[in-house]
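Undergrad: no sequence for this one, just the structure:
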């Protein structure tokens, strides 16, 4: 999970840098992300106020990316097809998942997709890239839609931006393979906006000088999901906290 978090932070940082270079109104983008989180709408919408300070914009953007890339995580193929392998032959499916996890762990995703661009992982990357980077965003950041055209054609761009995205996609894919190799599979959970802060299940993305959040903090928005394993171990959900008042 630590690899997922680091990859997510790196891609978020690059995307935020590109947005600033393209003179995006970051505050407006953050307000839109917050509104989408509150309404459950996956697309950017308009809003007038923000609970996020300007220097914390990266957390709102990471929340948006996380919602998109984790969508479908509970299904064996991220709902890319109607596979029922887990139900038909669960033991074999779990073994296959672990074998794929072990084999892919050391692979360079760029090299892998250069050889097998339309493999299942390649299809996952295409689906998630198109979900995260919508046409207006890409055109604003790069002045054209060349990367999107390549992805839609079943190819994978050799750009720095897409390469950073592949790092995140691979981390999520490996986590998914590992999760589905376990019996039972981990239970994914996400903190709800406005929920009380529970340190046994949640971790604040903002560090506090006291070492822990002060009293009266609630979830402003979820940043990334948590997982509860079959043995009772909890991987905490990451959240952005705000004061209740």
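TA: Sure thing, it's come through. Model, not experiment: these values are computed from the prediction.
Undergrad: alpha carbons only for contacts and neighbour counts from here, please
TA: Fine.
Undergrad: helix, strand or coil for the residue nearest the centre of the chain?
TA: Most central in the chain under CA atoms, centre = their mean is residue 66, positioned 2.5 Å from the mean C-alpha point. With DSSP: H, G, I helix; E, B strand; the rest coil as the basis, residue 66 sits in helix.
Undergrad: if I read this right, it contacts residue 222, doesn't it?
TA: No. In this structure residue 66 lies outside contact range of residue 222 using CA atoms under 8 Å: 9.2 Å.
Undergrad: burial measure for residue 200, as a count.
TA: Using other CA atoms under 10 Å, residue 200 has 10 other residues around it.
Undergrad: so where does it fall, helix or strand?
TA: According to DSSP states H and E, residue 200 maps onto no helix or strand at all.
Undergrad: which non-adjacent residue is nearest it?
TA: Leaving aside its sequence neighbours, residue 200 sits nearest to residue 236 (CA to CA, 6 or more residues apart in numbering; 7.2 Å).
Undergrad: I'd say the one you found and residue 203 touch.
TA: Yes. Using CA under 8 Å, residue 236 is in contact with residue 203, at 5.9 Å.
Undergrad: how are the strands of the chain distributed by residue range?
TA: Taking DSSP state E, the strands of the chain run over residues 187-189, 202-204, 217-224, 226-228, 234-235, 237-243.
Undergrad: OK, contacts around residue 63?
TA: Residue 63 makes contacts with 221, 222, 223, 224, as judged by CA atoms under 8 Å, 6 or more residues apart in numbering.
Undergrad: and what of residue 21?
TA: Contact analysis of residue 21 by CA under 8 Å, 6+ apart lists residue 141.
Undergrad: adding another structure so you can compare the two:
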């Protein structure tokens, strides 16, 4: 999970830098991201407490949600495979073999050889999900990367290279999770929920010695994982004062 965390933070920083270079209204972008994730049951107005200088957490949350969508299915629902149910022991062995073989591979080189492999399909779907055409055109001035990815190819750009590092880290985590018996259960913190240190990790630093009283989840940044009732990876959250 450390690779997921580091690559996600790096890609988020690059995307945020692109937004600033394109003179985006970052505060408006944060509000848009937040409004897209609010539900009728969100009673706490946490968005107002989130400063634009912490937009990176809202953006990372958006990227994380897109990448981890359908993580609990053996192929991210890219097909209707039921191998994990039909032959679970063999499936777990295959997942670990793929994890071991792919761990040291350069994703750019791998996709240069097999652009439409299952990992390549995952990358294509996630890129197109994260990078809306209008967003890409605003940031890069054209839709060249979108056209390449839509055609089943993978750009050799610096930006797409950073994206692939996140994709590989999450793909490896998925393979590792499905090689275990039982598989870990993914969970997300809920916006407006009380901070629970046994299940959550605060991403922002507070001045002083301890966490201020009355903090709640303002942004669920990335998921956590449990094995049975034990939290093995904490969910990362951005905290805000309770109103």
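TA: Yes, it's here. The structure presented is a predicted model; accordingly, all values stated were derived computationally and were not measured.
Undergrad: and the residue nearest to the centre of structure 1, what pairs with it in structure 2?
TA: With TM-score structural alignment as the criterion, residue 66 of structure 1 lines up with residue 64 in structure 2.
Undergrad: does its match touch residue 219 like I think?
TA: No. Using CA under 8 Å, residue 64 of structure 2 is not in contact with residue 219; the gap is 11.6 Å.
Undergrad: can you tell me which of the contacts of residue 63 of structure 1 has the most neighbours?
TA: residue 222 (30 neighbours).
Undergrad: count the residues that sit near residue 39 of structure 2.
TA: Residues lying near residue 39 of structure 2 (other CA under 10 Å) number 10.
Undergrad: repeat that for residue 204 of structure 2.
TA: Neighbour number of residue 204 of structure 2 under other CA under 10 Å is 12.
Undergrad: how close does the closest residue to it other than its chain neighbours get to residue 112 of structure 2?
TA: In space, residue 204 of structure 2 comes closest to residue 238 once its chain neighbours are excluded; the distance is 6.3 Å by CA to CA, 6+ apart. Residue 238 of structure 2 sits 37 Å away from residue 112 of structure 2, going by CA to CA, to the nearest Å.
Undergrad: what's residue 138 of structure 1 aligned with over in structure 2?
TA: Match for residue 138 of structure 1 (TM-score structural alignment): residue 136.
Undergrad: and that match, what does it touch?
TA: 142, 143, 146.
Undergrad: number of residues surrounding the closest residue to the second one other than its chain neighbours?
TA: The spatially closest residue to residue 143 of structure 2, leaving aside those adjacent along the chain, is residue 137, at 5.5 Å (CA to CA, 6+ apart). Residue 137 of structure 2 has 15 neighbouring residues, counting by other CA under 10 Å.
Undergrad: same question for the one 5 residues further on.
TA: When counting by other CA under 10 Å, one arrives at 14 neighbours for residue 142 of structure 2.
Undergrad: how close does it sit to residue 170 of structure 2?
TA: Separation of residue 142 of structure 2 from residue 170 of structure 2 (CA to CA): 28 Å.
Undergrad: then residue 159 of structure 2?
TA: 17 Å.
Undergrad: so what's residue 182 of structure 2 closest to, chain neighbours aside?
TA: Per CA to CA, 6+ apart, closest to residue 182 of structure 2 is residue 227, 7.6 Å.
Undergrad: what lines up with that neighbour in structure 1?
TA: In structure 1, residue 227 of structure 2 lands on residue 229 (TM-score structural alignment).
Undergrad: how near is its match to residue 239 of structure 1?
TA: Distance of residue 229 of structure 1 to residue 239 of structure 1, given as CA to CA: 19 Å.
Undergrad: compare those two (neighbour count), which wins?
TA: Per other CA under 10 Å, whichever of residue 229 of structure 1 and residue 239 has more neighbours is residue 239, with 27 against 17.
Undergrad: can you name the residues that contact the more buried one?
TA: Neighbours of residue 239 of structure 1 in contact, by CA under 8 Å, 6+ apart: 191, 202, 203, 204, 205, 219, 220, 221, 222, 223, 224.
Undergrad: what about the counterpart of the first one in structure 2, neighbour count?
TA: When structure 2 is aligned by TM-score structural alignment, residue 191 of structure 1 is paired with residue 189. By the other CA under 10 Å criterion, the neighbourhood of residue 189 of structure 2 contains 23 residues.
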